[in-house]
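S.K.: sequence and computational prediction follow.
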Amino acid sequence: MYKPAISTKPIRSLEDALDRCQMLGMRVSRQRRFILELLWQVNEHLSAREIYDRLNQQGKDIGHTSVYQNLEALSTQDIIECIEHCNCRLYGHNSEMHSHVNSLDTNKILDVHVELPESVIRQVETQTGISISNYTINFYGYQNSPDNQDNH
């Protein structure tokens, strides 16, 4: 599917996300707004089921199908992030290029911005013959490890 190249500012707020929807000609339905508001409120990665459950707990009337369709539309247009994790998809509000820290004991994923030294990028390019234009890194570890507890 062709996506037109649009020179736009990064999405850094709920308002930016809503503006991007309108700029792309996407209808900002009540359900779509509910999903975006929730993702910006919680500031974590959630499954479609978790999004559905939380919205319904808040008294927001939204169906399963509507949640899945809206998440697909928003992630396809890079308004929200979709990542594969433990055989499911998780959604977050950060659509800018970034890396993740995966906590193996809490099963949480945290967004981090990491910049590799230029020498590492050149080394990867030399090894692969591919000119690197962007990258993400996945870190894995334990939040509740004995090493972390000693520092508290």
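M.R.: That came in fine, so what should we check first?

S.K.: for the rest of this, base every contact and every neighbour count on C-alpha atoms.
M.R.: Will do.

S.K.: report the next helix or strand after the helix or strand hosting His100 in sequence order.
M.R.: Under the criterion of DSSP states H and E, His100 resides in strand 99-103. Moving toward the C-terminus from strand 99-103, the next helix or strand (DSSP H and E) is strand 109-112.

S.K.: pull out the buried positions in that next one.
M.R.: Neighbour-count burial for strand 109-112, counted by 16 or more other C-alpha atoms under 10 Å, picks out 109, 111.

S.K.: by contact count, what packs against that strand?
M.R.: strand 99-103 (3 or more C-alpha pairs under 8 Å, 6 or more residues apart in numbering; DSSP states H and E).

S.K.: which residues in this structure form strands?
M.R.: Taking DSSP state E to define them, one finds strands in the chain at 46-47, 81-85, 88-92, 99-103, 109-112, 138-141.

S.K.: out of those strands, which is the most enclosed?
M.R.: Mean neighbour count, computed with mean count of other C-alpha atoms under 10 Å, is highest for strand 46-47 among the strands of the chain, reaching a mean of 21.

S.K.: show me what that one is packed against.
M.R.: When contacts are defined as 3+ C-alpha pairs under 8 Å, 6+ apart, strand 46-47 packs onto strand 88-92.

S.K.: 10 Å instead?
M.R.: helix 48-57, strand 81-85, strand 88-92 (3 or more C-alpha pairs under 10 Å, 6 or more residues apart in numbering; DSSP states H and E).

S.K.: comparison target below:
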Amino acid sequence: MVRNAKFWTIWVIATLAGGAVLVAGMFYGGKSRANLLIGATSHGHHQIELACNACHTKAFGSASDMQNACMSCHADDLKTSKDSHPKKKFTDPRNADRLQKLAATECITCHTEHKPEITRTGGVTLPVDYCELCHRDVGKDRPSHKDL
């Protein structure tokens, strides 16, 4: 019994110490914090990859929290680039059938971070042919989308 108690005491102490090292690394690790990332950031976000709280504003935030974080940096860019996917297009009741298939009111539906193996131009992480369901001739209509 005493031997078993010693084992569990050592196990608990080691677990707590390991956890403390991880937490300290997250908050005070500097460049070494990159080792804690779940995946590399996209090219567009490489400059803030160690500032986790720039996007992750709440520990267990909702999709709405993430959307607010995206818009806090990208709202002006979307206005000046004449965003072809503005939120108002997808909140229009005439597009309700499309919203059942695609939660297009949130950036993270198409732009998921920390997934370098599936990230394409513009940080898009959906399959190449995904958009063709609605946009078969988008390359003809928009030269900027020719090779997407």
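M.R.: Now that the structure is in, tell me what you want to look at. For clarity, every value in this text was computed on a predicted model and none was experimentally measured.

S.K.: TM value for the aligned chains?
M.R.: After superposition, the two chains reach a TM-score of 0.25 (TM-score structural alignment, normalised by the length of the second structure), with 65 aligned residues with a C-alpha RMSD of 4.9 Å.

S.K.: which of the strands of the first structure sits closest to Ser66 of the first structure?
M.R.: strand 46-47 (14.0 Å; C-alpha to C-alpha).

S.K.: mind putting the helices and strands packed on strand 46-47 of the first structure in TSV, distance to Asp19 of the first structure included?
M.R.: Formatted as TSV, these follow (distance: least, C-alpha to C-alpha, whole Å):
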stretch	distance to Asp19 of the first structure
helix 48-57	22
strand 81-85	17
strand 88-92	17
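
S.K.: right, and those - which one's nearest Cys21 of the first structure?
M.R.: Among those, the nearest to Cys21 of the first structure by C-alpha to C-alpha is strand 81-85 (14.3 Å).

S.K.: just checking, what packs against the strand holding His100 of the first structure?
M.R.: Using 3+ C-alpha pairs under 10 Å, 6+ apart as the contact test, the elements touching strand 99-103 of the first structure are strand 109-112, strand 138-141.

S.K.: how far off strand 81-85 does that strand point, in degrees?
M.R.: Compare the direction of strand 99-103 of the first structure with that of strand 81-85 by axes from the mean of the first three to the mean of the last three C-alpha atoms, to 10 degrees and you get 40 degrees.

S.K.: gap between Glu84 of the first structure and Ser47 of the first structure?
M.R.: Distance, Glu84 of the first structure to Ser47 of the first structure, using C-alpha to C-alpha, to the nearest Å: 10 Å.

S.K.: quick check: neighbours shared by the two?
M.R.: 90-91 (C-alpha atoms under 10 Å, 6 or more residues apart in numbering).

S.K.: residues contacting Leu46 of the first structure?
M.R.: Contacts for Leu46 of the first structure (C-alpha under 10 Å, 6+ apart) come out as 38-39, 52, 54, 82-83, 88-93, 108-109.

S.K.: tabulate these (TSV), appending distance to Val124 of the first structure.
M.R.: Converted to TSV, the contacts of Leu46 of the first structure look like this (distance: C-alpha to C-alpha, whole Å):
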residue	distance to Val124 of the first structure
Leu38	38
Leu39	34
Tyr52	41
Arg54	42
Cys82	26
Ile83	24
Cys88	30
Arg89	28
Leu90	29
Tyr91	29
Gly92	29
His93	29
Lys108	29
Ile109	26
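
S.K.: quick check, nearest of those to Arg20 of the first structure?
M.R.: Nearest member of the contacts of Leu46 of the first structure to Arg20 of the first structure, counting by C-alpha to C-alpha, is His93, at 12.9 Å.

S.K.: count the neighbours of Asp65 of the second structure for me.
M.R.: For Asp65 of the second structure, the tally of surrounding residues (other C-alpha atoms under 10 Å) stands at 15.

S.K.: no no, Lys79 of the second structure
M.R.: Using other C-alpha under 10 Å, Lys79 of the second structure has 11 neighbouring residues.
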